[in-house]
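Student: Okay, here's the prediction I keep looking at, along with the sequence it came from:
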Amino acid sequence: MASLQGNKDCYALVLLIIVSFYTTHADGDMIGVCYGMLSDSLPSQNEVVNLLKSNNIGKVRLYDANQGALEALQNSGIEVIVAVGNAEVEKIAGDQAAANGWMNDKITAFYPSVDIKYIAVGNEVFANRAYVSYLLPAMKNIQTALRNANLQNDIKVSTPHAMSVLNSSFPPSQGTFGEDMSSILQFLSDNDSPFMANVYPYFSYKDNPDSISADYALFRSMSTVVNDGSLMYNNLFDAMVDTFISAMEKLGHSNIPIVITETGWPSAGNVVATVDNARTYNNNLIKHVLSNAGTPKRPGRAIDTYIFSLFNENQEVGDEEERHFGLFETNKIPLYTVSSSPESSRGLKVVYIYLTVV
């Protein structure tokens, strides 16, 4: 997905967000949202930032370096992924001065008043062959621009990948890349940057309902579904994440951290795209991520995860479901209740935040 994202008269207790705190930071900071803008009726960017803050959403992914959004995010305390759009990759790849200019205009002009953590160069570039040859040179030029600004230790450069970059994905231990990822992985390793992946159990389940159960896709299975040697999987999300990790290991990179830059479930547009399934997936995803359980290959290692998406986007192209991934309608009314449970705190202090919309 290049970028994805019931008539309701009244809501009471529409959001229950539970944030578990370590002594030094909030577990809730591991959950973010993707702020896509492919709609003709979005609220103002200041309203969006207020919506994020009022719902205790501490991370947001932008799909470009939108100036209005960056201005609104100043001094918000929200951690941000800023993107180099796919259409900009070729120019930045071929011209260090262009990369320096982008850095000056889009990053140093706002940092540190905007808490920029990552720069995502392109999105699912291997799914659009026109930009593949420019991707690594663009990443290197952005890294050089970061170094010139002395920000290389504060902001990391990466690029999000779709599952389609994998050649083999089952079982997870047999994951391999179908694309030549060696140079990109070496870049990530050299610069202490994470591997970024867009992970959608929804599409795997929708396309393979006879071989993948709803319980496995929606985190509802209480027992092992896939036995991969010594690794046991009861949810498809972990299996997909570990497939990427296995593919990296086979190329000699076993320690690159992984960030899930997109995951979600649509609430309409397909027989399995329902409000109930979307609610179930996102609630169980949040609970799983906040539990710090990690995955079978990397147990106990938290994974930064971004839910796609903040709003339904009526100008998203593709099948109807693509326009229904939002947690909120563009009038800021939530599509369904989002919650995580006290069990996810694992004995840590829990703060309950209730938001009521009428």
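Tutor: Nice, I can see it.

Student: contacts and neighbour counts: CA atoms only from here.
Tutor: Will do.

Student: So the closest residue to Met196 other than its chain neighbours versus Thr261, what's the distance?
Tutor: Nearest residue to Met196, sequence neighbours excluded (Cα to Cα, 6 or more residues apart in numbering): Pro160, at 4.4 Å. Here Pro160 is placed at a distance of 7 Å from Thr261 (Cα to Cα, to the nearest Å).

Student: hold the first one in mind and look at this next one:
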Amino acid sequence: MRTLRSFDVFPLNLSNFYGGCAILLLLLLLVVTLLFLLNRKSRSLLASSLISDSSNLNPRTSNTVTDADLKFLMDEILNQNHKWEDVIDKTNHHLCYKAKSTKPKNGPLKYWSMTVFNDISAEMLRNFYMDNHYRKQWDNTVVEHNQLQLDKSDGSEVGRTGQTPLFPRIFGHEAGGIVESVGEGVTHLKPGDKALPVFTGECGECPHCKSEESNMCDLLRINTDRGVMLNDNKSRFSINGEPINHFVGTSTFSEYTVVHAGCVAKINPEAPLDKVCILSCGICTGLGATVNVAKPKPGSSVAIFGLGVVGLAAAEGARISGASRIIGVDLVSSRFELAKKFGVNEFVNPEVD
């Protein structure tokens, strides 16, 4: 047996050498191609899982959200026939946000934004969205704005706005009704109760529901406009065997509706349903905006733009709060007389005054 040493010299056939190199290069090329295809497939699966609300797939385990994550997803979603320009680009270790805009030849200016995050709390996400610099930029994109939130850790779609309209569907979000039946595990309602359906429902368990500063429920505020029930992703409405989509979790333009238990508020059994129905949105929106958000101090001045249902409720909230000067602004001067009953003591018509 011969012992090989580093300085042993062997005869070399050049044709065999070049042939071997060619084979090695070919094998290397095949390996690189295979790795590229596997990576492309995994990224496609990631995008598919993110967009389809599926949490069964495990995306990449990197702890850092990168611009590449955003670019890949946005390239998959955005219409390549339009020229999209960057509007906002904000990134940190856990979160990456990008907004783009485009001006179609026939149509209004459109915006598309996406947030990808990983290992981030609801408070951290809220603080990001409430950042003053971000808000100033985002406020310029509210027309035709589509937004997508993705949780990279499990591949789930957290929230989407401006989604493609779902049809057919039953609209309506203000109503008063009587509970006909309840599902398993529902304890705060029983058949015969008078109730209001509420599109800003509350699960009662998430940080927002437990906070006194917000009712933007992590479960119900965003997911109720998917057109289906949350527990099985199916509609409870149909005609001739074809499903009809729900609307913001309420669908009140119907004799009967089916809603999530967290989207129902029990009310006084003596309440007249034909009058309290507007409490489920218009009144609480205007009153709450003044009392819970603006929080005017006694003796302060408040201006309200628009004296419809929401505006009048906002005026009532200002009156209750003790505001001494409540200015109503509207293009219809005849609304001032009614607005006086809700505390408005000055009126401005921009077309006249």
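Tutor: Yes, it's here. As the structure is a prediction and not an experimental result, all values here were calculated from the model.

Student: Structural similarity score between the chains, please.
Tutor: The TM-score (TM-score structural alignment, normalised by the length of structure 2) is 0.25; 154 aligned residues with a Cα RMSD of 6.8 Å.

Student: ok so, going back, which one of Pro160 and Thr261 of structure 1 is surrounded by more residues?
Tutor: The residue with more neighbours, out of Pro160 of structure 1 and Thr261, is Thr261; 27 against 22, by other Cα atoms under 10 Å.

Student: Shouldn't that one be within a strand?
Tutor: Yes: assigned with DSSP: H, G, I helix; E, B strand; the rest coil, Thr261 of structure 1 falls within a strand.

Student: Who are the contact partners of it?
Tutor: 34, 61, 160, 196-199, 305-307 (Cα atoms under 8 Å, 6 or more residues apart in numbering).

Student: List the ones among the residues you listed that fall in strands.
Tutor: Using DSSP state E, the subset of those located in strands is 34, 61, 160, 196-198, 305-307.

Student: Against Ile31 of structure 1, how distant is the closest residue to Asn198 of structure 1 other than its chain neighbours?
Tutor: Spatial nearest neighbour of Asn198 of structure 1, chain neighbours left out: Glu262 (4.5 Å); criterion: Cα to Cα, 6+ apart. In this view, Glu262 of structure 1 and Ile31 of structure 1 are 11 Å apart by Cα to Cα.

Student: So if I had to pick from the two, which one is more boxed in?
Tutor: Applying other Cα under 10 Å to Glu262 of structure 1 and Ile31 shows that Glu262 carries more neighbours, namely 26 against 22.

Student: Report whether the expected contact of the more buried one with Tyr35 is present.
Tutor: No: here Glu262 of structure 1 lies out of contact with Tyr35, judged by Cα atoms under 8 Å, at a distance of 10.7 Å.

Student: could you point out the longest helix in structure 2?
Tutor: Criterion DSSP state H: the longest helix present in structure 2 is helix 14-51.

Student: Find residues that contact each of Pro160 and Thr261 of structure 1.
Tutor: Contacts common to Pro160 of structure 1 and Thr261, judged by Cα under 8 Å, 6+ apart, are 196-198.

Student: is it true that Trp233 of structure 1 touches Val226?
Tutor: Residue 233 of structure 1: Tyr, not Trp. Yes: the criterion here is Cα under 8 Å, and Tyr233 of structure 1 meets it with Val226 at 5.0 Å.

Student: picking that back up, find residues that contact each of Glu262 and Ile31 of structure 1.
Tutor: 305-307.

Student: want to throw these into TSV with distance to Ser189 of structure 1 and neighbour count?
Tutor: Shown next, in TSV, are these (distance: Cα to Cα, whole Å; neighbours: other Cα atoms under 10 Å):
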residue	distance to Ser189 of structure 1	neighbour count
Thr305	20	27
Tyr306	22	25
Ile307	26	26
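
Student: Lys250 of structure 1: which of those is nearest?
Tutor: Within the shared contacts of Glu262 and Ile31 of structure 1, distances to Lys250 of structure 1 taken as Cα to Cα reach their minimum at Thr305, with 23.8 Å.

Student: Next, work out how far apart that closest one and Asn148 of structure 1 are.
Tutor: Distance from Thr305 of structure 1 to Asn148 of structure 1, by Cα to Cα: 29 Å.
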